[in-house]
Structures are given as structure tokens and as C-alpha cells.
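Enquirer: sequence first, then the predicted structure, then my questions.
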Amino acid sequence: MSESQPQAVYLKDYTAPDYRIETINLRFDLDPEATTVTSRMEVRANYDPAEGRRPFVLNGQELELVSVSMDHDPVGDEGYEISDDTLVIPHPPAHFHLEVVTRINPSANTALEGLYVSGGNFCTQCEAEGFRKITYFPDRPDVMTRFTTTVVADRKEYPVLLSNGDRIDSGELEDGRHYVTWHDPSLKPSYLFALVAGDLACIADHFTTMSGKEVKLELYVQYGNEDKTEHAMRSLKKAMRWDEEVYGREYDLNTYMIVAVDDFNMGAMENKGLNIFNSRFILAKPETATDMDFVNIEGVIAHEYFHNWSGNRVTCRDWFQLSLKEGFTVFRDSQFTADMTSPAVKRIDDVSLLRTRQFAEDAGPMAHPIRPDSYVEINNFYTLTIYEKGAEVVRMIHTLLGPERFRKGSDLYFKRHDGQAVTTDDFVRAMEDANGVDLSRFSHWYEQAGTPRVEVERAYDAAAKQYRLTLRQSCPPTPGQPEKAPCQIPVKTALLSREGAALPLRLAGESQAGGSERVLVLNEPDQTFIFEEIPAEPVPSLLRAFSAPVKLEGGYSDEELAFLMGNETDDFNRWDAGQQLALRVIVRLIEGAPRELDRGLSAAFGKILADDRLDPALVAEALALPPEEYIAECMDEVDPLAIHEARQFVRIALAETHHEALAARYTALADPGPYRVEADAMGRRRLRNACLAYLVQLEGESERAFAQYEAAGNMTDSMAALVALVHNAAPRYDEALQHFYQRWHEDPLVLDKWFAVQAAAPAPGALERVRKLLDHPDFTMRNPNRVRSVIGAFVMRNPAGFHRDLAAYTFLADQIISLDRLNPQVAARMLDPLTRWKRYDESRRNVMKEELERILRVPRISSDVYEVVSKSLAA
């Protein structure tokens, strides 16, 4: 980038493109260091030419321009204007053909945007603005065209040549080269373009759609990984069938391809018909992948497949609308995973991520609405707010409308906007029009940053048998938004008798009761809901299934939370009651309460542990204490070490008090049969390993963990034992680490686990351990997975280890400066811990701020890092 300060882009400045690209024909002559790209476009004015000619502006970065021709005639230097990031044709006709030839160096592309080389293979990543690093083009999502792509390469080195759409031609050329031509019949923006070339193994299968069409399924991996693809292929077929059954969406092309690559900034990319995946979301077998890996692979494959409609067939008009495709698709993949596994556990997993990380994002300097007003670098807005909070907003519409009416709305949305680039307003309008409802108040969720708070006031009138719930909403100020309008908040509610029964509900003004659960819609700053014929004061069950992404202040006593842990009929709320009770206990310890185990928490823990009627996966979640990151979000000033010590005290006290029960449950859950990727088997392993995590903290129990490590026939049990040993610095943990490395050092994805388990260990000396890991011969800054497994695990998953030594802040700043020269996207994402510098004590705060200021002084800092640092300092 130039030395000038990066400039913001604003939603209010959006205008439609001046030109349409009717078609584009691309030819790639592949060479690792000098690839030639020839682009032939048919261009037509998107305005009234009678008003005067407008310049045609094409985006381009890090390109060597070879030639420009218009309507087959060369264009000299005087016929165009070129800068660091644009090529401008000043006065083109209203309809013309433009040929642009560029040259690029894929081997030098360490940022992994555009066309680059990974493991000897060519691949692309064009979202959000990577296509401009391939050739000059109006690189914006509302410029949609039909692509025809010819890929030319040495046949011996690159026998596989892939791009979007259907293969329409292929042949041999002189000098041992060959070519394949692909045509994509669908209109698509440049961010959905993809190309892969290399020597890859192909695993083929097929799928019959609901209309009877046969679709070829092709999964490409490096040779030697073929035995790790069965789960991915099975997951793809399950996702295709589910999307037909639940949303009525059928796949449209003749072939669906997935390619797994080792070097990838994201998890995966939904390029039309040719998905490119980070290999960790494809490759899995029981010996090398954990249960959570299997679940994540299934979910990510489903996510990218669902994008075929919610993102590709209907795409976003501009990058401010990113949640249009991502929020909707995350909601869809969450539904899918809930159907494939345990709905309650999936909901708990989603909300845990939201509370520990997205709520923190909402409270930090990078807070933004799910439809931002501005950005400096769009890569910084691939955030949990866009994805996870965006999904929660779609979920609220689903809650308000119900499944059948939501399906009517989605059907209209896809029908109305197929082949278009649209906005979040268009999505909401389709829901309104299909169902005759008014969701205008709902727009505030898209426009406002921050996490709303809902405060509850309760009153019971025994004489009148009336129960009053008053709900008050507020939202704290965020950068640029000091005042907030009230949102439309669905609060799913039940009332429980003191015996634990859900009561029939009749609101004032209704003639009869209407079931035992209601969705109370909070539209105003405060509203009161009156329930009639309530025989005795109940315990309210509020925000069931986490029906809105808010912070609930329900005014519960410790006794009521313990009651809900034992009697709640909503699985999510039962879990949440335990989390809130444990949170209170830990916070009181941090504030100086006597170091003793809370009796109510201990009793509830024991009751859940002993209840073998419950889903084991749900029990495992219920036994887990709130993570340190979530505890930090609930405190005004964060003391990471005090949080860690208080939480550890409760964990050890629970383990000591329930030692026999934990050991008995651990033994009873042993699975004598073969490993199965099924919900019940995964739930049993989840609970058994949760018991082990408690037990290994006690003297004499490390041998149990080491025995499990030695006997484990699957990666789930192996990793659970290794984490238990390493994170507790238990006897023989180093022996286990050495054994693990010797066995798996040639498998990159498993080796990432070995690095991460050490970087996330909270014991003293964490910084020095991480420094040594960076010097390990298997560590490289050029692979994002490896960076995340060491630096990311240390700074984002090890709060006690990271914050114990102030020198860690200097360490992180050094790594960000180094990374920024290689891969600005990854560097910017590592900044997160420093952005919250104001929430810590003075000594930590001062060093964090100094390091942010030092990063900002680095010459030629990327726009990715500049935006995060400057906003953090200005907040």
C-alpha cells in the first residue's frame, strides 16, 4: 500500500456500477513465478450514454500490465491511466470489448489472496477483493458476469486443471502442455471465481437430486490423504439432501467439486461449483481427527454447500451486506448440525462462542453493526458479529414467524432475487411480503452495534393470581453510536411451578390459555406482560433456547438458579442456570469471599453428574465451568490471573468433593466397541473426557490420564488425555508430548494440535515455551494454520499464560509486525487481545497501549492492521 493513510469506504456513498460486464473470457498460462493472465471482456454502459461518457475503472493490485486492447486495437499509454490500484479507460464507448494482459508471480504471494502456490499446486482465494490481484477488473460484488476460463499448464506437473462451472473443452498443446476450458452458466461476481491446478488425487461419487438429476461429486486432495475423505463426502451428500428437504433448494450444476489445500486464510470458500477448503475442514479419520473435528467438518461442508443459494445464486450487493449471505448461511448450517447431532448441545456451543467472543467484540473498539456503515479494510469485517450475531438475527426472524412461515419467506427471497446482488433489506422485505407482517422495528438489529441488555422485574399478586413480568431494554454506547433505538426482541418464556411443572399461560386480555411457552415480543424500552390464573408464585424461565442475543439480567437468587438447574424443562436454560450460578461463585471468590466450595453449586453438580437419564453430551456441558474469557466479559476491570486462580479453585474443589462419582462415571462410560462418528458415541466420549479433565487435577490421578493416552485408539481420547496432562503439568506429560510428536510429526494437521496444546497451557513459563515453539523446525510463519496453532492459541486461548508476563505484549506486537509483511489478514486477526487494553489494570494497560502505538509507527503498515490498531487507540 502507499504511504498515505488508508481511507474509509462508506455505505452512504454506494452507487450502482457504471458498466456491466456481459461476459469475460480468461486464459491462464500458468508458471509459478510468471503466470500470464489474458482477460477478454464484453462491456456495456450501465447508464444513459446521452448524459456523457463515464470512465471505466478497473481494480488491480500487484500486477504487471503487459498490454491493453479495445475492440481488437492496441491501446497506447495515452489511452489509459494506471495507478497502484486502478486501471482507468477515460472515455470508452457505451459498448466495447476490452482485452487486458497481465503477469503475476504466484510463488511470491504470501498473503494468500488472488492466485498463489500451496504445496506445489496453484489455487485462488478471491473473497473479498483478491480477484484484483489476478487481473484488472471492477472487483465488486454487484458486477456479475458469466465466466469462461481456460487454464493452460505443463501436463506432467499439473495434470488437474479446475475452475468454476462445467468442463467444455480440453486438449494437448506443444511442449508438453495441456489445457482445460470451463464455462460457468451462472451470473457471479469476481469474488466467487476459483482456479486450482496441480497433481491431486480425485475421490469421486455422485448424488441424485430430488428431480432425478445425477450430480458428479469430486473431492481433490494431495496423494496420501485419500483415506481421510470418507467423512467429508458423506457430509456433503447429507447437506445436499437436507437442503432439499428443509429449504427446497436443489443443486444446479452437473458437477460439484471440493479441493483441500494446506495454506488458506479462511476455513473454506464457496466459489460456485468449486469450493476451496482449508485441509483441516476436509481431512479426517478416527486416528487423526477428534469428534469436534468431525462435527466441524460436517458443519463447514454444509455451510459452503448452502452458500450455493444463500450467497451464490443470490449474492450481496456490496460488502456492507456481507451478513446477508454469511448470517443466513450460518443459521442454516446451525440448523443442519442441530438435526445431525444434539439440538441442545449445538445451541450451547453456538451461544458459548457468542458470549465469550462476539459479546467482547460488541464491547470493544471494533464494535460494528451486522451491516456496517463504513470500513477501511473489508477483510477486518469477516467477524463474529457478521457471522454469529448475523445468524442470531436470522434466528430471531425464524422465532417470530415460526418454521412454516419462515420457509415461505425464504422461498420468496430465492425466487424474487435469483441471479441478483441484493441487500439485507431485501431479505427482510421478502419475509414481510410472504407473510403479511411488519418487521420494520427489526431493522435496528442491522443498524446498531452493541449487545442489548434486558432487565427483568417480577411481581406476583396472590389475591388476583396475576404474575407480572416487566422487561426493560437498553444498549450501551459504541463507537459512533452514543444513542440506541429499541430493538424488537423475542423473549421465549415459560413459568415453572415450585414443583418444576410448566404452567399453562394466559396473558391478560386472552380468553383461554395457549400452551406452556410464549414468545413475548419486546418492542419498546419497557413493557409489562401480565399472566392470569397463576396459582402460586412461579419461577420464570426466560429467553429459552437463547431466543435473542442479549444479556439477560433476570434477578434470580442463587436458590432459583439451583432450582432451574434441577427442574428446567428447556435444556439450554438448564445449562445456563448452572453457568450463571458458577459465574457468581467465581466472581465472589475474585472479590475476596472465603475459599470454600459453594454448597448449592456442589449439590447441583453432583445431581447432574449422577443423572444417567440425561444426554451425556448435555451433562458434559452442564459440568463445565464458564470459560475464563466469559468471566472476563462480566467484569469491569479484568484480572486474568485472579480469574484463572478462582476458577481453578472451584474446579479442584468440585473434583475433590465428587471424586468417587467422577471416577465411577468415567469408568462406566468406557466404550468397548469400535469408534463411531455418531451422536450417542460422541456424547459418551465427551462426558468421559470431561470427567477425566476434573480427575487429573487430583494427586495420583495423572496415571489415569496417561493410561488413557497410551490405550487410545482414536484422536478424541488421545487429545483429551494429552490436554489433561499438559495443561496440569502432570507427571509424565513431557513423555506423552514426545511420544505424540514422534508418532504424528509428518501429519501437518495433527502436528498443529501438538503445537496448540502446548501454546494453550496456562502454567507459568508460557511465554518462554511459545518462544521455543517458534524456533521449532516444524514451525513456519507462512502457513496460517501453524500460526494459529502457536501464536493464536497462546494469545486467544490462554488468557492466564498470555497476561502473566507483560513481555508477552511486546512479543505479540513483534509477531504482528513480522506477520504483516507476509500475510496482513492473519496479522490483523492476532491483534484482538491488545485491542481491549483499556479493560486491564494500569501496568498492563500502559504496555498494551505502547505496543499498539509502536505497531502504528511501522512504515508501510497494511490497511488491515492499520484499521484495527488506529480504532483501538482512538476508542
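Expert: Good, I have the coordinates.

Enquirer: switch to C-alpha atoms for all contacts and neighbour counts from now on
Expert: Fine.

Enquirer: next secondary structure element downstream of the host helix or strand of residue 115?
Expert: Element membership of residue 115, judged by DSSP states H and E, is strand 114-118. Of the helices and strands lying after strand 114-118 in sequence (DSSP H and E), the nearest is strand 121-125.

Enquirer: what about the residue nearest to residue 632 when sequence neighbours are not counted, neighbour count?
Expert: The shortest distance from residue 632 to any non-neighbouring residue, by CA to CA, 6 or more residues apart in numbering, is to residue 638 (5.7 Å). For residue 638, the count of nearby residues is 19 (other CA atoms under 10 Å).

Enquirer: over to the one 10 residues further on?
Expert: Neighbour count of residue 648, defined by other CA under 10 Å: 15.

Enquirer: and the gap between it and residue 655?
Expert: Distance, residue 648 to residue 655, by CA to CA, to the nearest Å: 10 Å.

Enquirer: try this one next to it:
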Amino acid sequence: MADMLSTTAAAPAVIRRADYRAPDWLIPDIALDFDLDPALTRVEATLSVTRNGDHDRPLRLDGDGLVPLAVKVDGRTLEEAEWHLEAGALIIPLSGDSHRIETLVELAPQSNSKLMGLYASGGLLCTQCEAEGFRRITFFPDRPDVLSRYSVRMSADKARFPILLANGDPIEQADLPDGRHSALWNDPFPKPCYLFALVAGDLACNADSFVTMSGREVQLGIWVKEADLPRTAHAMKALKDSMAWDERVYGREYDLDVFNIVAVADFNFGAMENKGLNIFNSRYILADPETATDIDYDGVEGVVAHEYFHNWSGNRVTCRDWFQLSLKEGFTVFRDQNFSADMGSHAVKRIEDVRILRAAQFQEDSGPLAHPIRPESYMEISNFYTATIYNKGAEVIRMMALMLGAERFRAGSDLYFDRHDGEAATCEDFVAAMEEGGQIDLGQFRRWYEQAGTPHVRALLSHDPVAQSVELTLEQTVPATPGQPDKQPMAIPLRTALFDPATGQHHGDELLMLTEPKQSFTFTGFAAAPVLSINRGFSAPVIVETNRSQADLAFLSAHDDDPFARYEAMQQLMVNVLIGRIAGQDTDDGAVIDAIRNTLTDPALDPAFVAETIRLPSEAYLGDQMKIVDPDAIHAARDALQTKIGAELMPLWRDIHAKTKANAFSISSAAKGARKLRNAALHYLVASGAQDGPAIAFGQFSEADNMTERQAALGTLANGSSPEREAALDIFYNRYSADALTLDKWFQTQAFALHPDAVEQVQALGQHKDFTLANPNRVRSLYGAFAGNQWAFHHGSGKGYALVADCIIALDKLNPQTAARLVPPLGRWKRFDEGRAALMRAQLQRILAQPGLSKDVTEQASKSLE
């Protein structure tokens, strides 16, 4: 490892939280003047600067790839000797305490393949500035604790760019000579530069309005290409629903007169919460039954809400520094999760959220890239937009909300917003507000912000028939993670209930606080041994091990009144059988089949919940239960159980598939639940090996009036090798080849397929005429999906690793952020056998040996080898 690193460029500098220092200069106001053109854009910036504190340090304005064409101080043009560039930044010595600084730079948006700063996308000019993209637009102290009021003037060719949008409210528009026009926008609320936004292009608007709780009318606009306008209705409804929800639940009202959203095709993230002008990846705005699945509809609703909620949890109160990223992201994910639950099914939403947490964040926590939700250091901040920051951050907020209760949590959040409105705050500020407003001591709980790793909780229940009591003994351990070999006990809230197996009832739901390495809790009044239901609702993001029997789990899968705990019992029932078989044991699967049959025939259950409960744990999740992952054994065991479930319950699958066929498309919860259950039935029916399975799947594919059923059928067929598979793939491609977002599904379905030739198929798709490295969505749909296909990616030959490494190396030259996000699957080499581990390490070393490697990929790959 040392030899390999010595042949490459020096490692990027490490930024540490402990080194934080308040800004030397503040920028109360900034005026920007853009002369927009894809080939050559000129940006004039006028900054009012004030010295912050008693010091004589010069003004430092960050820049990335910028060359100043002019620099003025208080109206006087400086000679080149009066300023200099240092690591891209513009350094200007200043004697006074306040000045007016003017700079002029030129940009080439159409050449900006990094998609950070000002860039071109599908005929539009747009920006992305989080985390450090503003320095690619103009010289500025590019840090979140410098808050400024922005005035933005844009001029452009009117025919080519008829719409000119920026943050805040529109002030004036004017026609100019030579077919050009201009627009002036003003944002009265001080904001950090990462929230700056600008969009210019030929766009159509879905216009609407919303009346706030104080009676103000806000003009709403969703801006897209003219042809996409019919696909924006769902996003507009989600926006209005989220505005009303934030008023009702948090008392937070929108503050500007205008709220705009723009959808762009090329975007590194899902969306961006720029003040008053949210810029979205088009996949989270456009939806109709023909092209969007129910998951897509839910994604649009959730992401629109997430970015809107940032207006308060992120914009009005922002981050002091990037180490506090979870302050805005974790809190806002928690808010959007609760919103989505209120809009649909609380039970199903909780199951979905935990599945994502386990698939992404638990793996992150157990690997070389593990970090606390408030990291201590980084090389490249874009690498810390992680599941830990977002999803685990949300779970930490959820635990606080559980411990405080709804009323005190609202009091704490009100105090936080009121106390820090217009400020750049820290995670500690949030916790302190919760302590004061919620009247609770969160001293030990702060360790969730400081310690990485997923806590393991061992729960042992013992019954004393003479004393008619039970003792629940809980032990916690937090595994060592990079840089943190020794851990302190966490404060872990565990919702718990003890069920009487005779009556199917429990004695009440209790919140137990595990704060010591080992604690015991005694309960009386149990003549018979009860059945333990623990971590109900997934009250803490921990891994729980119990001494519950298969009979106990089967009981809970039928009787637990907490939906998540009921789902969890069924999943554990399946996991126990599958892990036993992977280990070569002859485990009995009868309890699993009976539990699925009972769930399918329970008329009281929501179909969407049933569909979630009966699905087998993923191959990746099964791998997480093993010390050394065996992808082939996992696949074989899971495939065999799936086949048996399909065959033994065949009449039920056929009946459900027929009865849940919809007459007309609807996105109601009932309709979505019916589709989810129908697709689950189809999956098991085909997995059974029934001769007519592929024909039934092809029939659903052909007859579907919605993308949810069409893609599910395609995905089911893609796992096999039938003639129907090839026919469906051809039909889908020919039908949607002109629609980029829907064609992403075609690539993704094949990359996820559990097909013996998946590696070769992905390799061929990488050479397909419709594949491009220039679009992040297309890269994620193929290589991102493939890296999540455990059986295919971890092919024993290592060719899957080489395929992804090839993509990373090529993509790094265009878009380092997207390339870096493909590295972590290679970094899990310690979890696999030595043969696969050596192959993964070799690819990481090959990546690191590339000349000119970005710091984004360098950080991920070097840490992955540690």
C-alpha cells in the first residue's frame, strides 16, 4: 500500500473540525451580473466586505479554475502586484475594515462536465453550488458560515434563453438591443453561497399558488421543457401538501412571494434546496402512469417535500461548517419521512426507510468508510453526502423525538428555529435546544454524534415460573471503526412489549433506556413465559440479537400489533432458515411457508404491508449476517427457498395475481398496495418454475396500463432466460428509447438481474449507443445498480470488480463526484473470502495508480484500502 501511494500524487490535504476558525471577513451584500452564453459567460461580482474581529489578515476569496480579468477595491483597479492567487484563491491585502470589492471572470458552462458551478444541461444553463461549487462561478469565501444578501442580474439571448430565474423574488425585466433581455432578482434573506442558484433556458411553467397560514399568497412554479409539462402535476401537489404540512406540524410558513422548481436532466444529486429556486434532477419531478412507477411517485413526493422543508431546516437556519451537514440533512430527512408516512402508510414507510438504512448505512458503518454523523475530518466534502449523514442522522433525530414525546419535541424544534433563525448553527445547538425545550438531559445521547458504528444489542429473556416474573438482560457493544478503536456505551431507546402466547396480547408497550454496557429489567405477573417484542417501530438504529425461537418468531409474525415488529419477526424467521442452509444445516422451512400463508390470508392486513412482509431478505442483507460473505451460497439458498415458497403456495399466488389486476390506474394507497402485492405474487409464481410463469409475466408486461406493473414484470423476466425475456426487453427499449428517464429503467433492470450472464450483459450495455458517462442518472442506472447486485458484482473471477473500476477511472476525468460514489462497494473486501478480497484490493490499487486522480476518488479509494 505504501509503495502504491508513493507512485501517485501527494494525498489531498485533510480538513479537520477541530481547526474551525470564524471567517476573517464577512460579506453582508453581494451583487452579481451575468452575461450568459454557453461558450463564454462573463460574471461581474460586487462584494461589500467587512473585517470580522481584530486582525490584519488579508481578504481570501476562494476560486476553482478562475482567472480574474479585473480586480477593483473601492472603485480602483488593482495592479497585478496588489493581489495574487494561492491554491486557486484570490488574496487581497486590505488596510481598512470595510471595502467594496469588484471582480470579473469568464466561464465556459458547456465545457463543465463536473456539473458543479455554472454548467449546461439539455439547452439550459443552471447551477449547482453545494458543497463548494460557488467558487467555480466567482471569487468568494465559499463556506457556509458567510451569509449574504444577493442581488442577481442576468442578461442573455432572449430567443435561446427566454426564461431567467434566480433566488428570491423578481424585481424587473427588460428587453435589450440585439435580441437580448435581462432580469433582476433579489433575495432579502441572508444565505450562504452554496444556496445560490440561477437557471436560464426555454422552459414552460406549471403555475399555481398557495395561501399561507398568515394569509399571504405565494406564487408557485414548476419549470420544465414544454413536452414534460403534463408530467408535473404530482410534483405540484406534493409541493402544496408539504407547505401545508410544515405549517400544521412545525408551524413554519414560507417566507418569499415566489417559490420555483426547475427540472434538469444532468444533475449529480437528487435535488437542491436553493432559496426560493429549487433545482431538481428531472427524475424527482416528472411522473405519469406511463413512465413512472409507484416508487417513482413516492420519490417525487418525498424529495419535493425534503427540499421544501429545507427552507427552514437548512436555509433559514444553516450549517456553521460542513462537519455539521447532518444538522440540516438528518433533520430534514426525518421531516420528509414523517410527511410521507402521513401521506400514505406509516407501517410501510417505516419498513421502507429501515430497509434503506440497513442496505446502505449499516454497510457503511461496518466498513472502512465508517464515520460519525458529525465527522471529524475529510479530504473532499462531497464524499460525506452519505447514508450516515442523511439516514442515520434522521434516526438520531427520531430517537430524540421518541424520548421527548411529540409536545416536547415540538417545543425543542420551535426553540431551535427561533433561536438560530438567520444563523449558521451546529449540531450542538440543535441538541441544546432539544434539551432546553424538551426538558431532558441528552449528555450521554450526544455520543450518537461522536461515535461511528452500528451498536449491537444482545437481548436475553428468562422466566421464573415460581416468582411469575421475567428478567430481560440487555448488553450493548459498539464495534471498532477506523480511528475509533474503543467506544463508550450509547443511550439506546428500545420500545419493548411482552406478549402472552395464550391470548396474543401484551401488558403494554414500554420504552426501555439502555445506557450501560449491561442492564437487566424485571417484569412481574407472568405465570407463563412471554414472547419478547423488542425495538418496536425500529426505535433505535441497532442490530438486535435475541434468544427467541422460530416458534416465538412465527407467533410474533401473526400477532404482534406493532407493524414493524411483525414484519421484523417474519424477516428473522426467513433469515434463520437461510443462514442455516448457507452453513450446510438442514433447517426446516415449514414455519416460513406457514407464516407467509397466514399473512396472505389475513383479511385485516393492508396489501402493501403484506407484500413487504412476505418478500425474502435480499442477498446483500443475508451477507450482512455472515462473518465472511459467500455470494454463491447465499444466492443458491435464497433461490431454492424462493422456488419452494412459490411452488407450495402456487394456488394463492395465482389467485392473488388475478384478483389484484386493476381496472383503472390510481395512485391511492389502496391501488398502490394492490399493485405491490400483485407484483410480489408474480415474482413467486415465476420463481416456482411453473411452465406458464414467463407467459404470465409477459402477459402482465404487455397488458399493464402503468409502469409499476410493466417494470415489475420486466424485472421478473430479466432474472431468467426465456424467449419472453428477450421480447420484453426489446419492446421496452423500442417504446421508451426516446425518454431518457424511462430508458434508465431498462439499463437498471438488466444490471440488477439475477442472471448467470449479468456481468457480460452489463459489459455490453456499457458499450450501448444510448449509454453515456456524461449523465449521472445513466451511470447510476447501470454501474451503480450493478455494484448493488451482490451475486453478479462479486463473481468469483473478479470481472465485475474490473468492470466497475474501469468505469470509475474513465468517469473520474469527467465527473469526480459521481465516480467517487462507485468506490465504496470495492471497499468491503474485508467481508469476503481472500480470493475476492485480493481481487477487490487490486482494483482499488489500480484506481489509485491513475495519474491526475481527483481528490474525490483518491479519498474514497485510499480509505477503502486501509
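Expert: That came in fine, so what should we check first? Just so it is clear, the model here is predicted, and its values are computed rather than measured.

Enquirer: list of residues touching the strand holding residue 115 of the first structure?
Expert: Contacts with strand 114-118 of the first structure, where a contact means CA atoms under 8 Å, 6 or more residues apart in numbering, come from 32, 105-110, 122-126, 130-134, 195, 261-263.

Enquirer: so which bit of the second structure is it matched to?
Expert: Mapping strand 114-118 of the first structure onto the second structure (TM-score structural alignment) gives residues 117-121.

Enquirer: average offset of the matching stretch relative to the first structure?
Expert: When the first structure is overlaid, stretch 117-121 of the second structure sits 0.2 Å from its aligned residues on average, using mean CA distance after the TM-score superposition for the first structure.

Enquirer: any idea what residue 445 of the first structure aligns with in the second structure?
Expert: Using TM-score structural alignment, residue 445 of the first structure sits opposite residue 448 in the second structure.

Enquirer: related to what we said a few turns ago, quick one: residues contacting the residue opposite the residue nearest to residue 632 of the first structure in the second structure once aligned.
Expert: In the second structure, residue 638 of the first structure lines up with residue 629, judged by TM-score structural alignment. By CA under 8 Å, 6+ apart, the residues touching residue 629 of the second structure are 623, 831, 832, 833.

Enquirer: state the distance from the nearest residue to the second one once chain neighbours are set aside to residue 346 of the second structure.
Expert: Distances taken as CA to CA, 6+ apart place residue 628 nearest to residue 831 of the second structure, at 5.2 Å, with adjacent residues excluded. Distance check for residue 628 of the second structure against residue 346 of the second structure: by CA to CA, it reads 35 Å.

Enquirer: and those two? Which one has more around it.
Expert: residue 346 (18 against 14).

Enquirer: quick one: map that one onto the first structure.
Expert: Counting by TM-score structural alignment, the partner of residue 346 of the second structure is residue 343.

Enquirer: what's the neighbour count on the closest residue to that match other than its chain neighbours?
Expert: Distances taken as CA to CA, 6+ apart put residue 337 closest to residue 343 of the first structure, at 7.8 Å, once the chain neighbours are dropped. Burial measure for residue 337 of the first structure: 22 neighbouring residues, criterion other CA under 10 Å.

Enquirer: could you do residue 4 of the first structure as well?
Expert: Residue 4 of the first structure: 7 surrounding residues under other CA under 10 Å.

Enquirer: which SS class is it?
Expert: The local conformation at residue 4 of the first structure, judged by DSSP: H, G, I helix; E, B strand; the rest coil, is coil.

Enquirer: map it across to the second structure for me.
Expert: Per TM-score structural alignment, residue 4 of the first structure is aligned with residue 10.

Enquirer: same question for residue 542 of the first structure.
Expert: Using TM-score structural alignment, the partner of residue 542 of the first structure in the second structure is residue 534.

Enquirer: which parts of the stretch 151-300 of the first structure are strands?
Expert: Taking DSSP state E, counting those that start in this stretch to define them, one finds strands in the stretch 151-300 of the first structure at 160-163, 166-172, 177-183, 188-189, 195-198, 201-208, 214-221, 255-261, 268-269, 274-278.

Enquirer: counting by contacts, list what the last one packs against.
Expert: If you count contacts as 3 or more CA pairs under 8 Å, 6 or more residues apart in numbering; DSSP states H and E, strand 274-278 of the first structure packs onto strand 255-261, strand 268-269.

Enquirer: for residue 12 of the first structure, which of those strands is the nearest?
Expert: Relative to residue 12 of the first structure, the nearest member of these by CA to CA is strand 268-269, separated by 28.4 Å.
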